[in-house]
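*Asks:* based on what follows, work out the 3D shape:
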Amino acid sequence: MNNSSIVRLNIGGKKFCTTTDTLTQREPDSMLAAMFSGRHTVCHDPESGFIFVDRDGKHFRHILNWLRDGVVPTLSDSDYSELLREAEYYQMLGLIEGIKSALNKRQEGAESDTELTRTDIIKCIQSEKVRFRGVNLSGLDLSKLDLSYVDFSYASLKNVFFSRTNLHCAKFRDVYAEGSIFHNATLRECEFTGANLRGALLAGANLQSANLQDACLIDCSFCGADLRSAHLQTADLTNANLEGANLEGANLKGAKLSNANLKGANLQRAYLRHVNLRDTHLEGAKLDGANLLGAIR
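*Replies:* Predicted structure coming up:
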């Protein structure tokens, strides 16, 4: 496909016109870039010439404008929340970071229930055995910090930005962390037992040997994440996106995987006994040596 060719898109009934250059250059790792890179065959409606994508088209103009000029729009908090959901679906990591940054700047200029600031956190981590147990840190930007071994148990971490943060051996027992972003974070041997991470973004994160037992991981994105030897017993992974994730040797006993995307995932030697895989997408997944005794397929 010629990189300058015109593309006609029908997003949930709303029609847009753009180019393959726009769709592939700014966010080269996004779903749209993959679709129009020339590596895949894209189906057009033979009558209209439009390509249909089954998503709400309300905010797609903001997606296109971001791809065109790299500017995050100024929106209400509720619209930012909706746009963030679309950015996560299209796997646009740059836009996700931009939205989180815009929200954090807005919160810094207004009254907030957050008990500590980013500066407070930086001062605290200079001491040993840092604990933020039960503290409200919602909405903070804690990206790129060294928070290894920190205890966040029972804290409120909704929409916290942990992108590229070192959280090796940190404790997140029973935290409330809906919508938080752990993109490319180091989470090796972390404890997330009973944590609520619904809708969190963990794409590219290192979760080797992490303990996610009984965690709510509904709608989470683990695209390309390293989950080797992770403990996921009885975790709720409904609608989770684990495409291309490495789950070699992971324990998924009792995990809920309804409509989970495990396409291309590495499940070699994973423990999947008696797991219901009937509604799980496993195209291209590696299952060599996996324990599938009693699994429902």
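*Asks:* only C-alpha atoms for contact and neighbour calcs from this point on.
*Replies:* OK.
*Asks:* the nearest residue to F52 once chain neighbours are set aside: neighbour count?
*Replies:* Counting by C-alpha to C-alpha, 6 or more residues apart in numbering, N10 is the residue found nearest to F52 once chain neighbours are left out, at 4.6 Å. The number of residues packed around N10, counting by other C-alpha atoms under 10 Å, is 19.
*Asks:* how much space between N10 and F60?
*Replies:* Computed as C-alpha to C-alpha, to the nearest Å, the N10 to F60 distance reads 10 Å.
*Asks:* from V53, how far out is the closest residue to F60 other than its chain neighbours?
*Replies:* The spatially closest residue to F60, leaving aside those adjacent along the chain, is I11, at 7.5 Å (C-alpha to C-alpha, 6+ apart). With distances defined as C-alpha to C-alpha, the gap from I11 to V53 amounts to 5 Å.
*Asks:* and the residue nearest to F52, what does it touch?
*Replies:* Counting by C-alpha atoms under 8 Å, 6 or more residues apart in numbering, N10 makes contact with 16, 50-53.
*Asks:* surely it is in a strand?
*Replies:* Yes: N10 forms part of a strand when assessed by DSSP: H, G, I helix; E, B strand; the rest coil.
*Asks:* related to what we said a few turns ago, any idea how far the residue nearest to F60 is from Y89?
*Replies:* Distance, I11 to Y89, by C-alpha to C-alpha: 13 Å.
*Asks:* of these two, which one has the most company?
*Replies:* Neighbours were tallied for I11 and for Y89 using other C-alpha under 10 Å; the higher tally belongs to I11 (19 against 14).
*Asks:* please provide the structure for the following sequence as well, for comparison with the first:
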Amino acid sequence: MPGPITLNVGGRLYTTSLMTLIRYPESMLGSMFCGGMSTSKDLQGNYFIDRDGKMFRYILNFLRTSHLDLPVDFQELDILKREADFFQIQPLLEALQQIECPVTKRKKNTTLNIIYNSQSHNVCSFNVNIVDVQVFSTSPALLKLLDSKFYYTFKGNNLPAGTNLEDLKCISLEWVEYATSSMELEYVTQNWKILRVSPSHKQIRSLQMFVEQVIKIAVNGGFLLHSFPPCSSGPQILHFTQ
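*Replies:* Okay, the predicted model is just below:
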């Protein structure tokens, strides 16, 4: 059996076993420690994950026991749910769903507006597109859901999108669209970011793919799509029912 593994999660250290981390192979941790995703380390050689270190305590305990144990006066359920969603631990998400108080909501219309800009650059005889996307919505819940699903790969590290969730009015994303494998070195030298989506961790290679992933995330999150315009370089306005 391999020795203990120490994780640095948002500045907090946790030590556990490889078998615990890969208990759910389809999760982000399972992918990281089964070789499916790149990992980064801190200066002491500990695996580094830039997430909420306090919340990771409950996530790690769930991986150890497959049982969710929370204090009686626990007040941060939304934060824990967001962390569980980031790590894509489906049984934990289901356990969190069961302890949430059911709320009856009246269906309401939701508009999502995607504004897209692209600038073409010639680098080493290759044309690359640097993409700037802003996503606005009448539903803060939908924006938070989308923000939790997209992340960057930058110089071998996985980074959150970085949106301020306390005052979430829109999502701003900037990345470089897909280029040939021969340009991998240029991604490092030019400080280019790759945009990915969880849980598949696919690289977003075009505006059409981005819009398709936005729709998939919204529908899986309980939003019903009513209209889908043809994908173009102009604004994309999508209408959902929540």
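*Asks:* superposing both, give me the TM-score.
*Replies:* Put the two chains on top of each other and the TM-score (TM-score structural alignment, normalised by the length of structure 2) is 0.49; 150 aligned residues with a C-alpha RMSD of 3.9 Å.
*Asks:* can you give me the strands for structure 2?
*Replies:* Using DSSP state E, the strands assigned to structure 2 run over residues 5-9, 12-16, 40-41, 47-49, 109-123, 126-137, 150-154, 157-160, 170-176, 194-197, 202-203, 224-227, 236-241.
*Asks:* could the contacts of N10 of structure 1 go into JSON lines alongside neighbour count?
*Replies:* Written out in JSON lines, the entries for those read as follows (neighbours: other C-alpha atoms under 10 Å):
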{"residue": "F16", "neighbour count": "16"}
{"residue": "F50", "neighbour count": "18"}
{"residue": "I51", "neighbour count": "17"}
{"residue": "F52", "neighbour count": "18"}
{"residue": "V53", "neighbour count": "13"}
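*Asks:* adding distance to L67 of structure 1 and secondary structure, write the residues you listed out as TSV.
*Replies:* As requested, the contacts of N10 of structure 1 are exported to TSV (distance: C-alpha to C-alpha, whole Å; DSSP: H, G, I helix; E, B strand; the rest coil):
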residue	distance to L67 of structure 1	secondary structure
F16	13	strand
F50	19	coil
I51	18	strand
F52	19	strand
V53	17	strand
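*Asks:* show me what contacts S40 of structure 2?
*Replies:* Counting by C-alpha under 8 Å, 6+ apart, the residues that S40 of structure 2 touches are 47-49, 156-157.
*Asks:* and the residues you listed, which is closest to F87 of structure 2?
*Replies:* Taking C-alpha to C-alpha as the measure, F87 of structure 2 sits nearest to I49 out of those, at 10.5 Å.
*Asks:* excluding chain neighbours, what is closest to that closest one?
*Replies:* Residue nearest to I49 of structure 2 in three dimensions, not counting chain neighbours: V9, with 4.8 Å by C-alpha to C-alpha, 6+ apart.
*Asks:* burial of the one you found, as a residue count?
*Replies:* As a burial measure, V9 of structure 2 scores 20 neighbours (other C-alpha under 10 Å).
*Asks:* cool, and A95 of structure 2?
*Replies:* Residues within reach of A95 of structure 2, counting by other C-alpha under 10 Å, total 15.
*Asks:* now do I79 of structure 2
*Replies:* Number of residues near I79 of structure 2 (other C-alpha under 10 Å) recorded here: 12.
*Asks:* for it, give its distance to F87 of structure 2.
*Replies:* Using C-alpha to C-alpha, which is the criterion applied here, I79 of structure 2 is 13 Å from F87 of structure 2.
*Asks:* how about T189 of structure 2?
*Replies:* Counting by C-alpha to C-alpha - T189 of structure 2 and F87 of structure 2 are separated by 29 Å.
*Asks:* which one of the two has more residues nearby?
*Replies:* Regarding T189 of structure 2 and F87, a neighbour count based on other C-alpha under 10 Å identifies F87 as having more, with 22 against 9.
*Asks:* does that one touch M32 like I think?
*Replies:* No: using C-alpha atoms under 8 Å, F87 of structure 2 and M32 do not qualify as a contacting pair, with a distance of 10.3 Å.
*Asks:* can I get the buried part of the contacts of S40 of structure 2 as one PyMOL selection?
*Replies:* With 16 or more other C-alpha atoms under 10 Å as the criterion, this PyMOL line picks the buried residues out of the contacts of S40 of structure 2:
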select buried, resi 47+48+49+157
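*Asks:* redo the contacts of S40 of structure 2 as TSV? Include distance to F62 of structure 2.
*Replies:* Listed next are these as TSV, based on distance: C-alpha to C-alpha, whole Å:
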residue	distance to F62 of structure 2
Y47	19
F48	20
I49	18
G156	28
N157	25
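*Asks:* what's the closest of the contacts of S40 of structure 2 to N113 of structure 2?
*Replies:* N157 (29.4 Å).
*Asks:* show me the longest helix that occurs in structure 1.
*Replies:* helix 93-108 (DSSP state H).
*Asks:* buried residues in it, which are they?
*Replies:* Neighbour counts using 16+ other C-alpha under 10 Å place 93-104 of helix 93-108 of structure 1 among the buried residues.
*Asks:* which neighbouring elements make contact with it?
*Replies:* Applying 3 or more C-alpha pairs under 8 Å, 6 or more residues apart in numbering; DSSP states H and E, one finds that helix 93-108 of structure 1 makes contact with helix 77-89.
*Asks:* give the other helices and strands that the helix it packs on contacts.
*Replies:* So helix 77-89 of structure 1, by 3+ C-alpha pairs under 8 Å, 6+ apart, packs with helix 93-108.
*Asks:* between the helix it packs on and helix 77-89, how many degrees?
*Replies:* Orientation check (axes from the mean of the first three to the mean of the last three C-alpha atoms, to 10 degrees): helix 93-108 of structure 1 against helix 77-89 gives 160 degrees.
*Asks:* immediately after helix 93-108 of structure 1, which helix or strand?
*Replies:* Next in sequence after helix 93-108 of structure 1, counting helices and strands by DSSP states H and E, comes helix 118-124.
*Asks:* in that following helix, what's buried?
*Replies:* For helix 118-124 of structure 1, the neighbour count (16+ other C-alpha under 10 Å) marks I121 as buried.
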